[in-house]
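Novice: what follows is a protein structure lacking sequence information:
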């Protein structure tokens, strides 16, 4: 298991830090749970990872209402899921997470995935984001199997 604790003090810092975190996620395929309170920076981290794989970071938004967004990079595909509005494991079936996981060139990043025991069992890692002492300061605790 790989464990790292990283800190950033700005949105731009989080975007830059995404490169280090993404390298820990490789090789694909990889399902990673993103944990953090609302506004912690989960989507900002995904923007940074999208930029790292060659996808347009400006296209990245929180998939709260659509549940799944897909971004194609130069070599990797990024799936970004937000399960905040879901409550039961059965609701996950229609999302096609198994197919996403089976793609050998895919990173699957799941916000609020810790609510679902079935995802926690399949996850190959987690990034926990917490607020620091300053308003824009964030701590990233990265665990990868």
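Specialist: Structure received. A quick note: this is a predicted structure, and the numbers were derived from the prediction, not measured.
Novice: use CA for all of it now, contacts and neighbours both
Specialist: Noted.
Novice: where do the helices sit along the chain?
Specialist: For the chain, applying DSSP state H gives helices covering 11-25, 42-52, 97-102, 117-122.
Novice: second structure for comparison follows:
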């Protein structure tokens, strides 16, 4: 079982600060990470994803929530990024996701919105970053980031 080795708390007053926190997360990525985003509707999960992906050399304007397509793939300058949105999915065994296949690409970065919907994520060999976002609308955000090796 992996240990959570680091936890950070951030307060983001504006959407721009949430975006910049995504950029900061991206600066620590080396490939092989799974970033699990949780938070309510409008919390800023996709905005944070835009920050991460833009820092990796992909056009942030091409990043959108895959709520209906379930998965978007961004071919960044560093590695492939899989952007998964589980909002409409009933459980981790939903075959439409193809999550197990995505997780087999161990050099990629996988970003999962609504990650709390998955109880047993098969990622024992991957580094995990858990991001919990509290707040929505015009409220400031409290963002907790935990990492495991």
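Specialist: On my side now, so go ahead. These numbers were taken from a predicted model, which means no experiment stands behind them.
Novice: picking up where we left off before, which of the helices of the first structure is buried the deepest?
Specialist: Comparing these by mean neighbour count (mean count of other Cα atoms under 10 Å), helix 42-52 comes out on top with a mean of 24.
Novice: that one packs against which elements?
Specialist: Helices and strands touching helix 42-52 of the first structure, as assessed by 3 or more Cα pairs under 8 Å, 6 or more residues apart in numbering; DSSP states H and E, comprise helix 11-25.
Novice: turn the helices of the first structure into a markdown table, columns for distance to residue 141 of the first structure.
Specialist: Formatted as a markdown table, these follow (distance: least, Cα to Cα, whole Å):
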| stretch | distance to residue 141 of the first structure |
| --- | --- |
| helix 11-25 | 10 |
| helix 42-52 | 12 |
| helix 97-102 | 23 |
| helix 117-122 | 16 |
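Novice: out of those, nearest to residue 75 of the first structure?
Specialist: Judged by Cα to Cα, the one of the helices of the first structure that comes nearest to residue 75 of the first structure is helix 42-52, at 10.6 Å.
Novice: quick one: map residue 19 of the first structure onto the second structure.
Specialist: Mapped onto the second structure by TM-score structural alignment, residue 19 of the first structure lines up with residue 23.
Novice: isn't that match right up against residue 52?
Specialist: Yes. With contact defined as Cα atoms under 8 Å, residue 23 of the second structure reaches residue 52; the gap is 4.8 Å.
Novice: any idea which residue is closest to the centre of the second structure?
Specialist: residue 111 (3.2 Å; Cα atoms, centre = their mean).
Novice: how about that one, what's its partner in the first structure?
Specialist: For residue 111 of the second structure, the aligned position in the first structure is occupied by residue 109, per TM-score structural alignment.
Novice: please list all residues in contact with its match.
Specialist: Counting by Cα atoms under 8 Å, 6 or more residues apart in numbering, residue 109 of the first structure touches 31, 32, 33, 34, 46, 78, 79, 80, 81.
Novice: list the contacts for residue 110 of the second structure?
Specialist: Here residue 110 of the second structure is in contact with 32, 33, 34, 35, 81, 82, 83, 84, 102, 103 (criterion: Cα under 8 Å, 6+ apart).
Novice: of those, which belong to strands?
Specialist: 33, 34, 35, 81, 82, 83, 84 (DSSP state E).
Novice: can you find the partner of the second one in the first structure?
Specialist: In the first structure, residue 34 of the second structure lines up with residue 31, judged by TM-score structural alignment.
Novice: how close does its match sit to residue 58 of the first structure?
Specialist: Using Cα to Cα, to the nearest Å, residue 31 of the first structure is found at 23 Å from residue 58 of the first structure.
Novice: neighbour-wise, which of these two wins?
Specialist: Each of residue 31 of the first structure and residue 58 has its neighbours counted (other Cα atoms under 10 Å); residue 31 has more, 25 against 10.
Novice: doesn't residue 124 make contact with the more buried one?
Specialist: Yes. Residue 31 of the first structure lies in contact with residue 124 (Cα under 8 Å); the separation is 5.5 Å.
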